[in-house]
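Asks: got a structure for you, letters missing:
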């Protein structure tokens, strides 16, 4: 959006106000009322507003009457900085300035609006929510932590609520909204957002995650199989197995969260199968919303081809959140990485909670054992852990029972853990998209965060991608970084296909243990050799004694 469009949002001049009349009566709160009238962006809220008109008793009574409409939590003031945006499409809807205007504009209830945790909409929410409520196809790209989940969950709740009211029992329990996500953790997080907005049950919208247990019940031969609900949240691999038993005839809204991941080689086959099934079975028009923090041009072209008259919302595409302080550290070797982490722990540079990303399951386990040996409160999460184990680890991390969490890229996308202070890339990521999503776990919702990336001589090419993202995000780039040059397309493809070969995780202590183990083995071999020689000596003595006895016996026979 341009500057003038931003300034035009929400301007409201009340000509009946005393400020714009000829009355010049001086009152104690004149200056405050002027500020309130001219505060187009609603940044100031006087603490004693309305106190002159209500007594304390009247206010308490009003509070009791509105208990069910007020949230049980304080509104979060978003401090996300304004970022350059590019909005394209025909007849672009007027963006939001406040959540409250959703009531008169689209008929959202006060009870639903009271469940929103944020005081003001972020850029992506201001643009995407009106677009979805106008039933437009949306292709959105916005930085991590900018509120993309709420941007589609809120309008879905309202649109499906209206459908349920109009159709009443005819479509009860039928899937009207389908949300595809790449990981189970992200599916759980999206469900939490639905739960917050529909906590009182008045919205009349039921959402479910396609879990292993729900899939088993849906595919069972039982006559009382459950219905998936109004909104189904699923990963592609699990949804493909349920396509034959769930009905998509009533589907009206399709959301692909982390769309670039869902269209890459890992999930492309399953995503194509799901889209083909939807195209064959649905009977109503389908509104599509594709979102991600990164959107390569190839994925963008593919997504736009699936849409009708789409609204393209791109906010700082290909950039990390401005609230993340990014830093590169040359560790020299694998041993140097561990030394660097131990120095950061001793120096208080790792205030929990902390996320550490590595490139493989084996390295995650090895690093955890090293840090556990150092007495660090640490755990690990990766694709080889069971669903229940991963869920338990995430809950412990959110409750601060685990201070440092080591993970692979399975935890890099979409997961919102409030208050992550530091993200460490123990291994340099293989692509700019992976790097942006990794460091996006910190600095969310306007909070500040820190991201540290260790690199060695094996990462000379891969680190160029990180430097480019730092430059695009407005971070300080030192002269030695600029001299490294840029990675070409061929190198980027090669890095995605095959990660850098690295030595095993270890330090000098590990080498000393190996030397000690070798010394113990030598001592054991020495003892065994001495024992063998002793037994050999005994065998020789027995042999000599037997030979002597045999000779004496022969002499006796000759005398006879």
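Replies: That came through, no problem. Worth saying up front: this structure is predicted, and the values here are computed from it rather than measured. Numbers count the residues shown, from 1 in each chain.

Asks: going by C-alpha atoms from here, please, whenever you check contacts or count neighbours.
Replies: Noted.

Asks: what sits against residue 481?
Replies: Counting by Cα atoms under 8 Å, 6 or more residues apart in numbering, residue 481 makes contact with 464, 467.

Asks: relative to the whole chain's centre, how far out is the helix or strand hosting it?
Replies: For residue 481, the host element (DSSP states H and E) is helix 479-482. Centre-to-centre, helix 479-482 and its host chain are 31 Å apart (Cα atoms, centre = their mean, to the nearest Å).

Asks: put this next to the previous one:
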């Protein structure tokens, strides 16, 4: 039976209206289509209690596919078709997706906090209920208005969310009923400078708004002012915060608080927050108490199985002591010689200047590599990511701008050249590896393994302790107990701590660097004397 032929015949399948309209078939319908309609609607002809029981069984059943889950729970047919045909690696729902869909069915208006490991499909977990909510609640008065806002910490992540959303909303028509006066297509848009200028300098009532708007917090705040805020947010139903742990950090918390304060008086707006890790407990509890109304917490633990039959490849986590900065470079050379330098690969550093320094040291190794950091333009970053996906670039040397949310399939190796600042950041970096891979290749005869290598030196002695604990929890081998227990020798002399600064990345021997520095100082001193007009006395010639 072609169920999509039934679902996409110009009607939106809703649990409330399905029993009333299922017997109405047009004369133009063929006998086969009528039989399909009868078959489909007869399956839904049950009392409320039995329906709830069946829905619970469907969601809890691990063997059910995403397509079947959405069909049996009466989600929009075009939405199901788009997910099934336009998204890769969506076979069976993950735990976070199943629980989010179940919650959207049971309680339509509620705040949600979703916490699930990286790579478990959190974007789809909030996007499916979001689109379904817009479809079900659209009418003649609000269908051309902004109904949901999604914010993300970086432009790259916001664009990725937009690309996923664009794929699954195509062809969906809002308010598509026989008695409706008008209808329109469901649209998603990335907030850009063109739309921002229209909102700021034109009459907002004349600006065509998408139903779903995706942005970073700073850009969204810049597009709102006292005159246009009430009009823009008038029909808003859902406000989604992706990677909320980062948006509640010191870098973003003022911006996030400002946006949430605009919604405090709007009781009809649901707030959904998703991330792989929690922020600081005190900050998190304060935000929930201040800005959310009895939120439902969905917390999923890490599992080697993404779904019932898709097993992630084995990820080996290792911790390597290298002594100093030169030791890190030597370790990279050794990995390359021992055939452990397996692309596609990401190398994480703490700043863009260190990224460029490492790139300059490695660019002559006959390995296609590139850098990606916040000082690059959006177009430059997009070009690097596209070349990485196409296989033109094998290694990306980057900062933590790539640590969160970016969904790039096939990454085999992660190297933490500079140790992460905290364990949450380590988890996010680790989450980039192994996406879209299974434990065996397509022929099933070669086991695929991934690796995450963390390098640390003397100055990382304190920062490595929480990282070592996380590795131990993940079952990593070779992690010393004294490091996990935090038995690290501390310097009593505070002056020594100040001297412990991270050295520059260079393979040039220390004696040569010293000579270069002295030569540069002499040249600078000579230029300074010339500018000040100081003439150096000539040396007296010795008489022969």
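Replies: Right, received. Where do you want to start? All values derive from a computational prediction rather than experimental measurement.

Asks: quick TM-score on the pair, please.
Replies: After superposition, the two chains reach a TM-score (TM-score structural alignment, normalised by the length of the second structure) of 0.70; 429 aligned residues with a Cα RMSD of 3.7 Å.

Asks: circling back: next SSE downstream of the helix holding residue 481 of the first structure?
Replies: That would be, after helix 479-482 of the first structure and using DSSP H and E, helix 489-497.

Asks: who touches that next one?
Replies: By Cα under 8 Å, 6+ apart, helix 489-497 of the first structure touches 430, 431, 461, 462.

Asks: which of those sit farthest apart?
Replies: Farthest pair in these (Cα to Cα) is 431 and 461. Separation: 10.9 Å.

Asks: who's more crowded, those two?
Replies: residue 461 (19 against 16; other Cα atoms under 10 Å).

Asks: where's the closest residue in space to the more buried one that isn't next to it in sequence relative to residue 471 of the first structure, distance?
Replies: The spatial neighbour of residue 461 of the first structure that comes closest, neighbours along the chain excluded (Cα to Cα, 6 or more residues apart in numbering), is residue 487 at 6.3 Å. Separation of residue 487 of the first structure from residue 471 of the first structure (Cα to Cα, to the nearest Å): 14 Å.

Asks: roughly how far apart are the residue nearest to residue 456 of the first structure when sequence neighbours are not counted and residue 503 of the first structure?
Replies: Among residues not flanking residue 456 of the first structure along the chain, residue 332 sits closest, at 5.0 Å (Cα to Cα, 6+ apart). Taking Cα to Cα as the measure, residue 332 of the first structure falls 12 Å from residue 503 of the first structure.

Asks: could you do residue 207 of the first structure as well?
Replies: 46 Å.

Asks: and these two? Which one has more around it.
Replies: residue 207 (22 against 11).

Asks: what's the nearest residue to the counterpart of that one in the second structure if we skip its chain neighbours?
Replies: Matched to the second structure by TM-score structural alignment, residue 207 of the first structure sits across from residue 188. Spatial nearest neighbour of residue 188 of the second structure, excluding adjacent residues (Cα to Cα, 6+ apart): residue 212 at 4.5 Å.

Asks: tell me which residue lies nearest the centroid of the second structure.
Replies: residue 405 (1.5 Å; Cα atoms, centre = their mean).

Asks: my read: the match of residue 207 of the first structure touches residue 209, true?
Replies: No - Residue 188 of the second structure is beyond contact range of residue 209, at 9.2 Å (criterion: Cα atoms under 8 Å).

Asks: how close does the counterpart of residue 263 of the second structure in the first structure get to residue 555 of the first structure?
Replies: Matched by TM-score structural alignment, residue 263 of the second structure corresponds to residue 278 in the first structure. Residue 278 of the first structure sits 105 Å away from residue 555 of the first structure, taking Cα to Cα as the criterion.

Asks: same drill for the two, tell me which one is more crowded.
Replies: Remark: of residue 278 of the first structure and residue 555, residue 278 carries more neighbours, 18 against 10, as counted by other Cα under 10 Å.

Asks: my read: the more buried one touches residue 246, true?
Replies: No - taking Cα under 8 Å as the definition, residue 278 of the first structure is not a contact partner of residue 246, at 11.2 Å.

Asks: picking up where we left off before, how near is the counterpart of the residue nearest to residue 188 of the second structure in the first structure to residue 252 of the first structure?
Replies: If you follow residue 212 of the second structure across to the first structure using TM-score structural alignment, you land on residue 231. Distance of residue 231 of the first structure to residue 252 of the first structure, given as Cα to Cα: 10 Å.

Asks: any common contacting residues for those two?
Replies: What both residue 231 of the first structure and residue 252 touch, as defined by Cα under 8 Å, 6+ apart, is the set 176, 177.

Asks: quick one: which of those two has more around it?
Replies: When neighbours are counted by other Cα under 10 Å, residue 231 comes out ahead of the other of residue 231 of the first structure and residue 252, with 26 against 22.

Asks: residues in contact with that one?
Replies: So residue 231 of the first structure contacts 175, 176, 177, 178, 179, 205, 206, 207, 208 (Cα under 8 Å, 6+ apart).

Asks: from those residues, which land in helices?
Replies: Using DSSP state H, no member of the contacts of residue 231 of the first structure falls within helices.

Asks: show me which residues of stretch 204-222 of the second structure are buried.
Replies: Of all the residues in stretch 204-222 of the second structure, those buried under the rule 16 or more other Cα atoms under 10 Å are 204, 209-221.

Asks: and stretch 471-484 of the first structure, by the same measure?
Replies: So stretch 471-484 of the first structure, judged by 16+ other Cα under 10 Å, has buried residues 471, 473, 475, 481.

Asks: do stretch 149-160 of the second structure as well
Replies: 149, 150, 151, 152, 153, 154, 155, 156, 157, 158, 159, 160.

Asks: now, which of those residues lie within helices?
Replies: Among those, the members falling in helices (DSSP H) are 155, 156, 157, 158, 159, 160.

Asks: how near is the fourth one to residue 97 of the second structure?
Replies: Going back to what we said before, that points to residue 158 of the second structure. 20 Å.

Asks: can you name the helix or strand that residue 522 of the second structure falls in?
Replies: With DSSP H and E as the criterion, residue 522 of the second structure is inside helix 510-532.

Asks: go on, residue 550 of the first structure?
Replies: Residue 550 of the first structure belongs to helix 508-559, assigned by DSSP H and E.

Asks: ok now that helix, how far from the chain's centre?
Replies: With Cα atoms, centre = their mean, you get 65 Å for helix 508-559 of the first structure.

Asks: same deal with stretch 188-201 of the second structure?
Replies: Taking mean C-alpha positions (Cα atoms, centre = their mean), stretch 188-201 of the second structure and its chain are 23 Å apart.

Asks: and for stretch 258-274 of the second structure?
Replies: 21 Å.
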